[in-house]
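Q: Okay, predicted coordinates and the sequence, questions at the end:
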Amino acid sequence: MTATTPPLYAIGTPGQPWADTEISLWRSQQQIKRSYRELVLQPLFALLQQPEISAQAELIQYGTLDYQQFGLGQYPLYAVRSKDWQAEKPLALVTGGVHGYETSGVLGALDFIGGHFTQYADKDLNLLVLPCISPWGFETINRWNPHAVDPNRSFNAAGRESGLAQEAAAVMQLLQPSVAKVLVHVDLHETTDSDNSEFRPAKAARDGTVNTNWNIPDGFYLVDDLDNPQPAFQRAIIEAVGKVTQIAPADDDGCLIGEVLQQFGVIHYPKKSLGLCGGLTAAKFVTTTEVYPDSPNATPAQCNLAQVTTVVTALEFALATMV
């Protein structure tokens, strides 16, 4: 069997969506487990102080998450972009930490900045890297923000207008002047055991629905855009990452997380209609990574390297189309 029904979630009444009382209870149970400032901002600031990187890159603050109403303080949001920014150039966008708990997406973005940003900054692309879009989620190892809203279902007009997804709204505002220039977008994610043990049951409880868990794929895979499939682009990434870490095999039904395999290591999602970060632009080349950090077959270093390898391969593929 590829599906199991987990126990009922501890918050809420089965079949009834959460109201403010349940959301407040859920929020009160979240605890700070690690430091955004120490693990993300300090390394990021240190990278931008290196002369070879600062010559090619600049650090910008594109917003501040304000959760003081919940007693949670504020979180500054940072991006790194090409210092020699030229508005007429195509844009390469890298996003990490949309789901803050997905650690290698954040650390992989930092590793790309440290190891490869300067390599591509003088090419025919503007570069923009957002290492950690959801810092409260990073600190609490959480998929949602304090409103119990998933930022990765909020990259659309509804998400912006609700006011409940500051994380997505800040990114959309940053990109608005150049969104039409995005050629390639790599969104860095993970699939973890906690997806089944915590986050999918919590979502079903929040929404008043019944949850069915799918087997967690053992390895790396990609999510292509159903409405803009780019099989050669995805295949190039799978082949490159396969030299770094294991690519997830399909389950007995030929699926990954309940979605039919389109090619080895690749499934499709309708990214725009779901409000996913990967559907934020009209970029020709878009992919969402899914790394499995809980696998006995992968180390944290391999997970981070898989993310970096994806970004580098995506950029090389996009640049080759511009020749």
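A: Looks like it came in fine.

Q: From here on, just use CA atoms for contacts and neighbour counts.
A: Fine.

Q: Measure how buried the residue nearest to residue 210 when sequence neighbours are not counted is and give me the count.
A: If you skip the residues right next to it in sequence, residue 210 has residue 204 as its closest partner in space, 5.7 Å away by Cα to Cα, 6 or more residues apart in numbering. Neighbour count of residue 204, defined by other Cα atoms under 10 Å: 20.

Q: take the one below as the second:
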Amino acid sequence: MTIQAFYPIGTPGRPWGDAEVAAWRARQAVRRSYAADVLSAIETLRARFDVSEYGRLDYASDSYPLFAIRSRGWRDELPVALVTGGVHGYETSGVHGALQFVDRHAADYAGRINLLVAPCVSPWGYERIHRWNPDALDPNRSFRADSPAQESAALMRLVAPLRDRVRVHIDLHETTDSDESEFRPALAARDGKPFEPGTIPDGFYLCADSADPQPAFQQAVIAAVARVTHIAPADPDGTIIGSPVVAPGVIEYACRQLGLCAGITDAPYRTTTEVYPDSPRATPEQCNAAQAAAIRAAIDFALAHGALEGGTESA
């Protein structure tokens, strides 16, 4: 893979200011439609699920409604399963895997656990196939108090009333070749740092929360996905994207410290999926199916471990 020596915006060694962010934003073009791809799919689910608008993103001439899908017949005595997709808008299977799960599998959990699904947290990024929002901010580094990212702040407001009742949270992501060819070089340029090339893992993997990694839970998800697509091997140094592999297909991140979506609740079971859509061994359909399989395995494990009372763990 050929990597540019310098990103075409900014001055090497100097962080971006407003002019550089504006220049970067001017380069971003709409490449697909949130309304056609996502809102139309959500509309077809209204007959079976409760759909509500939990926020709206207003960026100059662009305005995007944000929708959440809930179980019909929500029962307050049941715990909650939270599914989030499209926190990075360019990670396509996170969005469509979440919608596929709702359409094909969510009904299986009726009366057992309440489902709350936010399938496309970052629609501006979805349309432009980009990781950032228009302010050149990464929503998945912005889940913290007084978040500067509208996308992150809106999701946190949605989840806040249920935060202590969430038993399982699965956040759906992808690792793509463009991470190395575009997004990490852009990040280095934005922050005025040198770009250090890395590697892209070939296959599915998980990022557990290092504060509470729940290894048996992570392995249950890996085992389910392995029936759909291949699991990423470690690099020769025993890492995936530079982080030590703690079990087959599993690394750990400090979710809250990094402002990651997977850290927004106290769910005993939480993880971040990473699908590799650029692999010659995986089709788009497999990628969506892998995300849906991961969601099902995560919820099934959570249901099988602990009392079903408000999301609290049994003794």
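A: Arrived safely. This one's a predicted model, so the numbers in the text were calculated from it and none came from an experiment.

Q: before we move on, the earlier item: identify the residue of the second structure aligned to the residue nearest to residue 210 of the first structure.
A: For residue 204 of the first structure, the equivalent position in the second structure is taken to be residue 188, counting by TM-score structural alignment.

Q: And that match, how far from residue 5 of the second structure?
A: Distance of residue 188 of the second structure to residue 5 of the second structure, given as Cα to Cα, to the nearest Å: 11 Å.

Q: The match of residue 204 of the first structure contacts residue 195, doesn't it?
A: Yes. Using Cα atoms under 8 Å, residue 188 of the second structure is in contact with residue 195, at 5.3 Å.

Q: Is it correct that the match of residue 204 of the first structure falls within a helix?
A: Yes. When classified by DSSP: H, G, I helix; E, B strand; the rest coil, residue 188 of the second structure is found to be part of a helix.

Q: now it: how far from residue 194 of the second structure?
A: Between residue 188 of the second structure and residue 194 of the second structure the computed distance is 6 Å (Cα to Cα).

Q: what do you get for residue 216 of the second structure?
A: Taking Cα to Cα as the measure, residue 216 of the second structure falls 38 Å from residue 194 of the second structure.

Q: quick one, longest helix in the second structure?
A: Across the second structure, the longest stretch assigned as helix under DSSP state H is helix 284-304.

Q: so that helix aligns onto which residues of the first structure?
A: Using TM-score structural alignment, the residues of the first structure aligned to helix 284-304 of the second structure are 300-320.

Q: cool, and stretch 127-142 of the second structure?
A: For stretch 127-142 of the second structure, the matching stretch in the first structure spans residues 139-154, with TM-score structural alignment as the criterion.

Q: Endpoint to endpoint, that stretch covers what distance?
A: According to Cα to Cα, stretch 139-154 of the first structure extends 20 Å from its N-terminal end residue to its C-terminal end residue.

Q: Please work out how many residues are found near residue 284 of the first structure.
A: The burial metric for residue 284 of the first structure, expressed as a neighbour count using other Cα under 10 Å, is 15.

Q: what do you get for the one 4 residues further on?
A: Number of residues near residue 288 of the first structure (other Cα under 10 Å) recorded here: 28.

Q: And the strands in the stretch 201-315 of the second structure, which stretches?
A: Ranges of strands in the stretch 201-315 of the second structure, per DSSP state E, counting those that start in this stretch, are 205-209, 239-240, 243-244, 250-253, 269-275.
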